[in-house]
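> fold the following, please.
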Amino acid sequence: MDNSRIYVGLDIGSTSIKVIVAEKAKGQINVLGVGNVASMGAQRGIIVNIDKAAKAIRRAISQAEEKASVQIHRVIVGIPSDLLKIRPCSGMIEISDQSREINDEDVRKVTSSAMIKNLPPEREIIDAIPDEFIVDGFDGIQDPRGMVGVKLEMHGHIITGPKTIIHNTRKAVHQAGLKIKALEVNPLAEGQILLDDGEQEFGTVLIDIGGGQTTAAVIHHHQLKYMTVDHEGGQYITKDISEVLNTSLENAEKLKRDYGYADSLDISKNNEFPVKVVGQSKPVNVSEKLLSEIIQARLEQIFGRIKKGLDQVSALDLPGGIILTGGVAALPGISGLAADYFDSNVKIYVPNQMGLRHPSFALPLSLVAYQAQLSQIEKLVRSATLVNVGPSNDNASNANNDHKVANVNSNDHEKQPNKVGAHKSENKKRRHRINGEGIKRFFSDFFD
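Modelled structure (predicted):
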């Protein structure tokens, strides 16, 4: 098998570590094998214990190697959007020999000139994204190679992250016996792969609800314009169930998967299931409605904080609506709850590949597909970032920036924050009130 066509995506999540091995053949991505193990040493997608994370990564890799019948040496690693920053960049160089054509080295040089900004010592470049090149004043050029000119300019964006987070990720991957082919910003990869052309052009909100955190990203004009992160996800729903029902976390996770429903208005009080309660010799019957109220309460807490950020940039006005993905997106009823809460069209993204038909596999699949579809010019720009950051071994991309992760505003649209929900009917408003005085009092104290 030609390993040059093999792409391996590594998703280091808070609850699981997933590996997808895929091959690009005839323009298609074919999945060859999958690894999926319980996560260790990571919180909210960030590695906090390198040794434990390395062991878990190695187990996931071994699973994928066995299923794909290939040896894995290099991986594409997803980087969570927490604490990432994005900013515009521009650079210009003069072509020394006006009679020769612009070549690869010229592209690297103009990219380097765009990144000669003061990079804080605690931050590192992850990615550089070219928007356009300009040759002697002629703009809108996607690839200037082969052209002739006196002056070459590049305009684009660069993304940076905290050096500690990136170092820990690299260290754990290397300790697992692997090299890094590329570091990819998770919502950038997902946005470019999961959304169709129209959704990327006219504007769509992508919300990934993982185990440890929730990320909302806005894709508009085929660019990542804005990101906001909430440090809660599926783990917090499980903890709530455990606390309210006095059952173990393991039982709570099973109850969430077997009986969980996101919208309590759609659930009858009459359906019950047995729960192993701490201190009780026999299981206690609990209604599905109570479980649903617990789940809905936490989801609305998450949605509420995400919505504040989206409202600030009027992202909910974009015609593409909302795409939900991540493991929590598999909860029945979540699309209806989100549609009412955000007052927007909502769809769930589920990969259609055999064996991957669960929204939790959207990210690792996006990592391999995004890397496989990068153009030559995009790869060239990335190679320049590696030269600029010095010995960063195995290739992760790097970039400068110093203002908060992207704004959907600029010249794209200047509407005031959207007053979502102001015109909702009283029936819709009922969805955001947990029924029962006892459960309301509990959640009021609990979340405070």
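> every contact and neighbour count from this point should use C-alpha atoms.
Fine.
> what's the helix or strand for the residue lying farthest from the centre of the chain?
For the chain, the largest distance from the centre (C-alpha atoms, centre = their mean) belongs to Ser99, which lies 45.0 Å off. If you go by DSSP states H and E, Ser99 is not part of any helix or strand.
> what's the local residue count around the residue lying closest to it once chain neighbours are set aside?
With C-alpha to C-alpha, 6 or more residues apart in numbering as the criterion, Ser99 has its nearest non-adjacent residue at 6.7 Å, and that residue is Val148. Counted by other C-alpha atoms under 10 Å, the residues lying close to Val148 total 18.
> before we move on, what about Gly156?
Neighbours of Gly156 (other C-alpha under 10 Å): 17.
> next structured bit after the helix or strand containing it?
Using DSSP H and E, the element containing Gly156 is strand 151-162. Next along the chain after strand 151-162, taking DSSP H and E as the criterion, comes helix 163-175.
> what comes up buried for that next one?
By 16 or more other C-alpha atoms under 10 Å, the buried positions in helix 163-175 come out as 163, 165-166, 168-175.
> go on, stretch 71-86?
So stretch 71-86, judged by 16+ other C-alpha under 10 Å, has buried residues 72, 74-82, 84-86.
> okay, and which of these map to strands?
When the buried residues of stretch 71-86 are checked against strands (DSSP state E), the matches are 74-79, 85-86.
> include distance to Glu300 when you put those residues into TSV, please.
Below are these laid out as TSV (distance: C-alpha to C-alpha, whole Å):
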residue	distance to Glu300
Arg74	40
Val75	36
Ile76	33
Val77	31
Gly78	27
Ile79	26
Lys85	27
Ile86	28
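> which residues touch Ala262?
292-293, 295-296, 299, 331-334, 337 (C-alpha atoms under 8 Å, 6 or more residues apart in numbering).
> oops, could you answer that again for Ser81 instead?
So Ser81 contacts 185-187, 215, 227-229 (C-alpha under 8 Å, 6+ apart).
> grab the longest helix from the protein for me.
Longest helix in the chain by number of residues, with DSSP state H as the criterion: helix 288-312.
> chain center to it, what's the gap?
19 Å (C-alpha atoms, centre = their mean, to the nearest Å).
> and if you look at stretch 90-100?
37 Å.
> mind listing what's buried in that stretch?
Result for stretch 90-100 [16+ other C-alpha under 10 Å]: buried residues 90-95.
> may I see these organised as JSON lines, with secondary structure and distance to Phe361 added?
Converted to JSON lines, those look like this (DSSP: H, G, I helix; E, B strand; the rest coil; distance: C-alpha to C-alpha, whole Å):
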{"residue": "Ser90", "secondary structure": "strand", "distance to Phe361": "36"}
{"residue": "Gly91", "secondary structure": "strand", "distance to Phe361": "38"}
{"residue": "Met92", "secondary structure": "strand", "distance to Phe361": "41"}
{"residue": "Ile93", "secondary structure": "strand", "distance to Phe361": "43"}
{"residue": "Glu94", "secondary structure": "strand", "distance to Phe361": "46"}
{"residue": "Ile95", "secondary structure": "coil", "distance to Phe361": "46"}
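> let me see the contact set for Leu380.
104, 107-108.
> the same query, at a cut-off of 10 Å, please.
Neighbour list for Leu380: 104-105, 107-108, 111 [criterion: C-alpha atoms under 10 Å, 6 or more residues apart in numbering].
> compare with the first, here's sequence two:
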Amino acid sequence: MGNQDIYVGLDIGTTSIKVIVAEYIQGQMNIIGVGSQRSAGLSRGVIVDIDQAVMAIRQAVSQAEEKASIKIDSVVVGVPANMLQIESVSGMIAVGDASKEITDEDVKAVAAAALVRNLPPERESLSLTPTEFIVDGFDDIKDPRGMIGVRLEMRGILFTVPKTVLHNTKKALSKAGLSIRTVVINPLATAQVALSDGEQDFGTVLIDIGGGQSTAAVIHDHKLKFTSVDQEGGEFVTKDISVVLNSGFKDAEKLKRDYGNADSLATHEDNTFPVTVVGKTEPVMISEKYLSEIIEARLGQIFKRLNAALQQASALDLPGGIVITGGTTAIPGITELAQDIFNHQVRVFIPGEMGLRHPAFTQALGLIQYAAHLTDIDQLVASVLPNGEAPMPVSDQKPAAKPTPTAKPADAEPDTTEKKPNALRRFFGNFFE
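Have a look, this model is predicted:
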């Protein structure tokens, strides 16, 4: 990373689209622009109408451009963990004679060798992360360039996703007039800001409760080891409130934000508030406890399903405990509810940056942090991916100019948890060896 660089994180969520523009000067991140817009064309984290999604993204990008006084040409985008598959890969090449130094081309060649595999026609390689290089039997090498050897090996982790997910993302960005700077798996990006270095190293469960879905991820040894996606999120809590109280969706959302609590034991029947009910001229008084019970029921179901998936993977005893984030975690009492269901220590992560102190901004901030800390080796390896987008130079964001749109689609359906218990335990156990 250079002395100064500008990164744009684009988080396309089911309920809102966030754009954050950050400037890195000598390793220090400064937020210079933020855009947020109500989502359109998405359902449960998946883009169902590209044109509507493009319009919403353009509006969010336009806001960020106006505040940052730059023209946004490229963005760092996230891909949800829906139907994500994680596998270990390795590749080996002969460098040549013993006096030849290993070059960038050799690194690309060994990364390409690691990608040689028969993927199903409906899947595509999204990301390849090197874990170590081996030169003539000497392992645990992070950057082999400049070394001398006759045999070069690389071990890494490959993430694959449904082709539809990537195609929709690229199509939406293209229609919005934006290019992709880097594509990141969402849980990896979130971990960059939500977890400390020690938590990423020793192992932590990270749960992102968004509007349309909830994702549990296991981060260990600074790597993504496991994901489980539940197809429900905060939007379903709002729908429950709307249905039970016969109130409009917007009114239900406002009730959730203003009076909601995920822990019914912390509320009282005596505290009441007016609710606009469809078909009635006068507001109806509803107790704080009743609203809390509606919220608690739905969030409890989500946590229980995620808990079952994490137990199946033997992931709940990691030293880092459980960290939750995402827009829905702004509801008071959610930590107590989560601790009661998971029976482990739980904390909520809220970004500390001025103007972004809400868990809904965690993902967009994480995208920037992830892209900013990519090494030269990471970028070289990423450049061999089919249609891979290598990070672009600093000059891609131009000062001033009128706002230009953006876009990016979402994603598919759940995956990794669906595997048989025995196979999953073996897979997860091997990672921890």
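> re earlier: nearest to Ser248 of structure 1 among the contacts of Ala262 of structure 1?
Nearest to Ser248 of structure 1 out of the contacts of Ala262 of structure 1 is Ile295 (C-alpha to C-alpha; 16.2 Å).
> thought the closest one was touching Ser242?
No. Assessed by C-alpha atoms under 10 Å, Ile295 of structure 1 is found out of contact with Ser242, at 11.3 Å.
> more crowded one of those two?
Ile295 (25 against 20).
> hang on, the earlier thing: in structure 2, which of the contacts of Leu380 of structure 1 still touch?
Using both residues aligned by TM-score structural alignment, their matches' C-alpha atoms under 10 Å, structure 2 keeps these contacts from the contacts of Leu380 of structure 1: 104-105, 107-108, 111.
> out of those residues, which is most surrounded?
The most neighbours of any of the kept ones among the contacts of Leu380 of structure 1, using other C-alpha under 10 Å, belong to Thr111, which has 30 neighbours.
> roughly how far does it sit from Phe138 of structure 1?
Taking C-alpha to C-alpha, to the nearest Å as the measure, Thr111 of structure 1 and Phe138 of structure 1 are separated by 18 Å.
> centroid residue for structure 2?
For structure 2, Asn186 is the residue whose C-alpha lies nearest the centre (C-alpha atoms, centre = their mean; 1.8 Å).
> ok now do that one, which residues does it touch?
Each residue near Asn186 of structure 2 by C-alpha under 10 Å, 6+ apart is listed here: 11, 77-81, 208, 215, 217, 363-364, 366-367.
> ok, of the residues you listed, which one's closest to Phe303 of structure 2?
Taking the contacts of Asn186 of structure 2 together and measuring to Phe303 of structure 2 by C-alpha to C-alpha, the closest member is Thr215, at 10.3 Å.
> pretty sure that closest one is touching Ile185, no?
No. Counting by C-alpha under 10 Å, Thr215 of structure 2 stays clear of Ile185, with 11.6 Å between them.
> more neighbours: the two, which one.
Thr215 (26 against 21).
> once you drop chain neighbours, what's closest to that one?
Val229 (4.5 Å).
> confirm that that neighbour sits in a strand.
Yes. Under DSSP: H, G, I helix; E, B strand; the rest coil, Val229 of structure 2 sits within a strand.
> please report how far it lies from Pro80 of structure 2.
Distance from Val229 of structure 2 to Pro80 of structure 2, by C-alpha to C-alpha: 9 Å.
> same thing with Gly91 of structure 2?
From Gly91 of structure 2 across to Pro80 of structure 2, the span is 27 Å (C-alpha to C-alpha).
> now do the strands in the stretch 1-150 of structure 1.
6-12, 16-25, 28-38, 42-43, 46-47, 74-79, 85-94, 123-135, 138-141 (DSSP state E, counting those that start in this stretch).
> can you give me how far the second one is from the chain middle?
Spelled out, that is strand 16-25 of structure 1. 16 Å.
> just the longest one next, same as before
Averaging C-alpha coordinates over strand 123-135 of structure 1 and over its chain gives two centres that are 20 Å apart (C-alpha atoms, centre = their mean).
> onto which residues of structure 2 does that strand map?
The aligned range for strand 123-135 of structure 1 in structure 2 is 123-135, by TM-score structural alignment.
> relative to structure 1, what is the average displacement of the matching stretch?
Compared with structure 1 after fitting, stretch 123-135 of structure 2 has a mean deviation of 0.6 Å; criterion: mean C-alpha distance after the TM-score superposition for structure 1.
> show me the contacts for the nearest residue to Ile141 of structure 1 once chain neighbours are set aside.
Closest residue to Ile141 of structure 1 apart from its sequence neighbours, by C-alpha to C-alpha, 6+ apart: Phe133 at 4.9 Å. Going by C-alpha under 10 Å, 6+ apart, Phe133 of structure 1 touches 90-92, 107, 110, 139-144, 152-156.
> at 8 Å instead, please
Neighbouring residues of Phe133 of structure 1 by C-alpha under 8 Å, 6+ apart: 139-144, 152-155.
> filter these to the buried ones?
By 16+ other C-alpha under 10 Å, those give 143-144, 152-155 as buried.
> nearest to Gly233 of structure 1 among the residues you listed?
If you rank the buried ones among the contacts of Phe133 of structure 1 by distance to Gly233 of structure 1 using C-alpha to C-alpha, His155 comes first, at 36.1 Å.
> wait, the closest one touches Pro88, no?
Yes. Judged on C-alpha atoms under 8 Å, His155 of structure 1 makes contact with Pro88 at a distance of 7.5 Å.
> circling back to that earlier point, include distance to Lys307 of structure 1 when you put the contacts of Leu380 of structure 1 into JSON lines, please.
Putting the contacts of Leu380 of structure 1 into JSON lines (distance: C-alpha to C-alpha, whole Å) gives the following:
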{"residue": "Asp104", "distance to Lys307 of structure 1": "43"}
{"residue": "Glu105", "distance to Lys307 of structure 1": "44"}
{"residue": "Val107", "distance to Lys307 of structure 1": "40"}
{"residue": "Arg108", "distance to Lys307 of structure 1": "39"}
{"residue": "Thr111", "distance to Lys307 of structure 1": "36"}
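> tell me which of those is nearest to Arg305 of structure 1?
Arg305 of structure 1 lies nearest to Thr111 out of the contacts of Leu380 of structure 1, by C-alpha to C-alpha, at 36.7 Å.
> does the closest one touch Val381 like I think?
Yes. Between Thr111 of structure 1 and Val381 there is a contact under C-alpha under 8 Å: 6.2 Å.
> count of neighbours near the nearest residue to Glu293 of structure 2 once chain neighbours are set aside?
Nearest in space to Glu293 of structure 2, with sequence neighbours left out and distances taken as C-alpha to C-alpha, 6+ apart, is Ser264 at 5.6 Å. Neighbourhood size, Ser264 of structure 2 [other C-alpha under 10 Å]: 21.
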